[in-house]
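In: with the input below, show me the fold.
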Amino acid sequence: MAKKGLKRKQKSEVVKEEEPKVVLPLVRRSDEPVTKKAKWINRERVLVFATRGISFQHRHLMKDVIKMLPHSKPAHKMERKENLFVVNEICKMSHCNKCILFDGRLQRDLYMWFSNCPDGPSIKFNVESIYTSAELKLTGNCLKGSRPILSFDNSFEEHPHFSLLREMFTQIFGVPNHHPKSQPFVDNVLNFSVLDNRIWFRNYQILNEDGAIAEIGPRFVLQPIRIFKGSFCGETLWENPFYVTPAKSRRLLKSKKDDKYANNKIQRKAKKTKELLAPFRVKPENEIFRDGDIKDKAKRILLSKKK
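Out: Now for the predicted structure:
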């Protein structure tokens, strides 16, 4: 048995020595370059969540924003009692360096926070004229996960606070190249324009290469309130002098309506007093059928009218 085992080993060694070695060529014959795996360099992650107390419309808007950002990460609702500085810890645990917080009040007013966690800056907006993509029912449509083109108005270059807002929107809404959840094409445009000290947001689909577009949705208007140096805290770098709170604007509208009702009431009362104080004017035609000659009375009335 031992001799047979030795013979087998000797035969295998001979076979191994006889096999020729395959040497790969140093130069490739094909002109095509070697396919390399694309690097995902930009590691921006955006945490998108809300506080308790937002309405269904605000929740639908938040879902539309999450659909537009493939590099976003949703989270559970935050309690209103907690301090906003806790958001930095939530972002750290979620491995996110940007944050969009939807803060609802009385299920009527909506505020949006855009923050660079944890160093800052952070910006607080009041959201107006909200129309979700489900409400609009527009013809435009884009594929999920596509990278958008960010279009900014020339007004963003006029003031320093608008240039800061532009940089913040670029970092948050700009989808990183070669992101695992993104698609390798561009088929929509996110437009930011400034009008009446507000930022108007629109989302368009690119139909053709000649520049034809169709609106997708959602629509909303951002009114900047304050810019803070830190993330959800710190020194106020800029404050909007034209900002009026929604509660105050509703109070002013109500006072205008109350003033209008009070003026109408005063006018009605003045009209009644005027009618009471004015002397009662008797028509001369009514005296014809009283005692006396009717022809003579008619002649007198005609003469008085001629005069």
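
In: make it CA atoms for all contacts and neighbour counts henceforth
Out: Fine.

In: ranges for the helices of this protein?
Out: 2-18, 56-68, 86-93, 133-136, 160-173, 246-277, 294-306 (DSSP state H).

In: only the buried residues of stretch 121-132, if you could.
Out: For stretch 121-132, a neighbour-count test (16 or more other CA atoms under 10 Å) marks 121-128, 130-132 as buried.

In: among those residues, which are in strands?
Out: Among the buried residues of stretch 121-132, the members found in strands (DSSP state E) are 122-128, 130-131.

In: from the residues you listed, which two are the most distant?
Out: By the measure CA to CA, S122 and Y131 form the most distant pair in these, at 24.7 Å.

In: closest to L150 out of the helices of the chain?
Out: Nearest to L150, of all those, is helix 160-173, at 7.2 Å by CA to CA.

In: mind giving me the packing neighbours of that closest one?
Out: Applying 3 or more CA pairs under 8 Å, 6 or more residues apart in numbering; DSSP states H and E, one finds that helix 160-173 makes contact with strand 149-152.

In: again, only this time at 10 Å
Out: In terms of contacts (3 or more CA pairs under 10 Å, 6 or more residues apart in numbering; DSSP states H and E), helix 160-173 is packed against strand 46-50, strand 98-105, strand 109-116, strand 122-131, strand 149-152, strand 188-195, strand 219-228, strand 236-239.

In: and the angle for the second one with helix 86-93?
Out: If I follow you right, that is strand 98-105. In terms of direction (axes from the mean of the first three to the mean of the last three CA atoms, to 10 degrees), strand 98-105 departs from helix 86-93 by 140 degrees.

In: returning to that earlier point: in a markdown table: the helices and strands packed on helix 160-173, plus distance to L253.
Out: As requested, the helices and strands packed on helix 160-173 are exported to a markdown table (distance: least, CA to CA, whole Å):
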| stretch | distance to L253 |
| --- | --- |
| strand 46-50 | 29 |
| strand 98-105 | 19 |
| strand 109-116 | 16 |
| strand 122-131 | 17 |
| strand 149-152 | 33 |
| strand 188-195 | 23 |
| strand 219-228 | 19 |
| strand 236-239 | 24 |
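
In: and this one, please, so the two structures can be compared:
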Amino acid sequence: MAKKNLKRKQKAQIEVVKEDESKVILPLVRRSDEPVTKKAKWINRERVLVFGTRGISFQHRHLMKDIIKLLPHAKSANKMERKENLFVVNEMCKMSHCNKCILFDGRLQRDLYMWFSNSPDGPSIKFNVESIFTSAELKLTGNCLKGSRPLLSFDNSFDEHPQYSLLREMFVQIFGVPDHHPKSQPFVDNVLNFSVLDNRIWFRNYQILDENGAIAEIGPRFVLQPIRIFKGSFCGETLWENPFYVTPAKTRRLLKDNKKDKYTNNKIQRKAKKTKELLAPFRVKPEIEIFRDGNVKEKAKYLINKNKKAF
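Out: Next up, the predicted model:
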């Protein structure tokens, strides 16, 4: 009986302690017009799925890891087979509870295409990635804390054309870290800059050194050339197509043709030089004719006059 009474007393003490912990202790002095402090909520539930297909090179993989480090609200996934249809990516996003997607599509271990998609309704944008420099390759002095929220800086040219305004909205939703995200830090220490030049979008990442505006580049660097904008997610109508886009295979072929033309031109020039030498009159060295039999002075005068007439 004594043991049962002890157990009951212990339970009663534990319940009293729990009730005391749940009570909210109000301050002794408080103003009547002071607003009640509310706990900040994580309202923006944007999640980005970042992964690649089989066939990307080591440099493309390092770039993908750099982008994942920049986005605390990003999720990674295994590589996708090239044989599968791109529409499967929407199902992968649904399984991972993500509503945005960045897909790295590699070709021939040298060409990289990047997809930005709003899953599952769209739109989706296909880019050709050029001039890739990862943060490990650059070895720059800038640095930022992992998980910090970046400022997004856009060029004025994003307001000039409707396709660039759509791209800006997509970049804001993907690269903008949601406020009060569990994995994010509650401060800003870097800037993601997007600028348009030569029908391409140049990406740069800078560290904010001082309040005066001093910055230092962190990395990575890459250039996005937009190819097409689709109405759906990895499918649908083509809303816009880049008229200035040239495929990487075509550019390589043009460079080869230029080298071939250079070789043929050199060959033609050598042949023309040889024919010119054959057609030119044969000139005897003047020393040979001077030291033959006869008057040396008269022969010298004759050779000088002959050379004057020739030139």
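
In: can you calculate the TM-score here?
Out: Remark: TM-score between the superposed chains equals 0.88 [TM-score structural alignment, normalised by the length of structure 1]; 287 aligned residues with a CA RMSD of 2.3 Å.

In: can you add mean neighbour count and distance to S30 of structure 1 and give the helices of structure 1 back as JSON lines?
Out: JSON lines is the format used below for those (neighbours: other CA atoms under 10 Å; distance: least, CA to CA, whole Å):
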{"stretch": "helix 2-18", "mean neighbour count": "10", "distance to S30 of structure 1": "32"}
{"stretch": "helix 56-68", "mean neighbour count": "17", "distance to S30 of structure 1": "41"}
{"stretch": "helix 86-93", "mean neighbour count": "16", "distance to S30 of structure 1": "48"}
{"stretch": "helix 133-136", "mean neighbour count": "14", "distance to S30 of structure 1": "49"}
{"stretch": "helix 160-173", "mean neighbour count": "16", "distance to S30 of structure 1": "40"}
{"stretch": "helix 246-277", "mean neighbour count": "11", "distance to S30 of structure 1": "67"}
{"stretch": "helix 294-306", "mean neighbour count": "11", "distance to S30 of structure 1": "117"}
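
In: tell me which of those lies nearest to E235 of structure 1.
Out: Of all those, helix 160-173 sits nearest to E235 of structure 1, with 14.7 Å by CA to CA.

In: about what we covered before: with distance to E209 of structure 1 added, can I get the helices of structure 1 in a markdown table?
Out: Compiled in a markdown table, those are given as follows (distance: least, CA to CA, whole Å):
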| stretch | distance to E209 of structure 1 |
| --- | --- |
| helix 2-18 | 62 |
| helix 56-68 | 22 |
| helix 86-93 | 39 |
| helix 133-136 | 24 |
| helix 160-173 | 23 |
| helix 246-277 | 42 |
| helix 294-306 | 84 |
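
In: now for these, which one comes closest to F152 of structure 1?
Out: Here helix 160-173 is closest among these (CA to CA), at 7.5 Å.

In: what range in structure 2 does that closest one sit on?
Out: Here helix 160-173 of structure 1 aligns to structure 2 at residues 162-175, judged by TM-score structural alignment.

In: mean shift between that stretch and structure 1?
Out: Comparing stretch 162-175 of structure 2 with its match in structure 1 after superposition yields a mean distance of 0.2 Å (mean CA distance after the TM-score superposition for structure 1).

In: give me the distance between that stretch and the centre of its chain.
Out: On the basis of CA atoms, centre = their mean, to the nearest Å, stretch 162-175 of structure 2 sits 15 Å off its chain's mean C-alpha point.

In: quick one: the aligned residue in structure 2 for V221 of structure 1 and N156 of structure 2, what's the gap?
Out: Here V221 of structure 1 is matched to V223 in structure 2, going by TM-score structural alignment. Going from V223 of structure 2 to N156 of structure 2 by CA to CA, to the nearest Å gives 18 Å.

In: and if you look at E241 of structure 2?
Out: Distance, E241 of structure 2 to N156 of structure 2, by CA to CA: 21 Å.

In: quick one: map H97 of structure 2 onto structure 1.
Out: Per TM-score structural alignment, H97 of structure 2 is aligned with H95.

In: now do its match: how many residues are near it, please.
Out: By other CA atoms under 10 Å, the residues close to H95 of structure 1 number 14.

In: now do A38 of structure 1
Out: Residues near A38 of structure 1, counting by other CA under 10 Å, number 9.

In: show me the contacts for the residue nearest to it when sequence neighbours are not counted.
Out: Residue nearest to A38 of structure 1 in three dimensions, not counting chain neighbours: H178, with 6.7 Å by CA to CA, 6 or more residues apart in numbering. Listed by CA atoms under 10 Å, 6 or more residues apart in numbering, the contact partners of H178 of structure 1 are 37-42, 147, 184.
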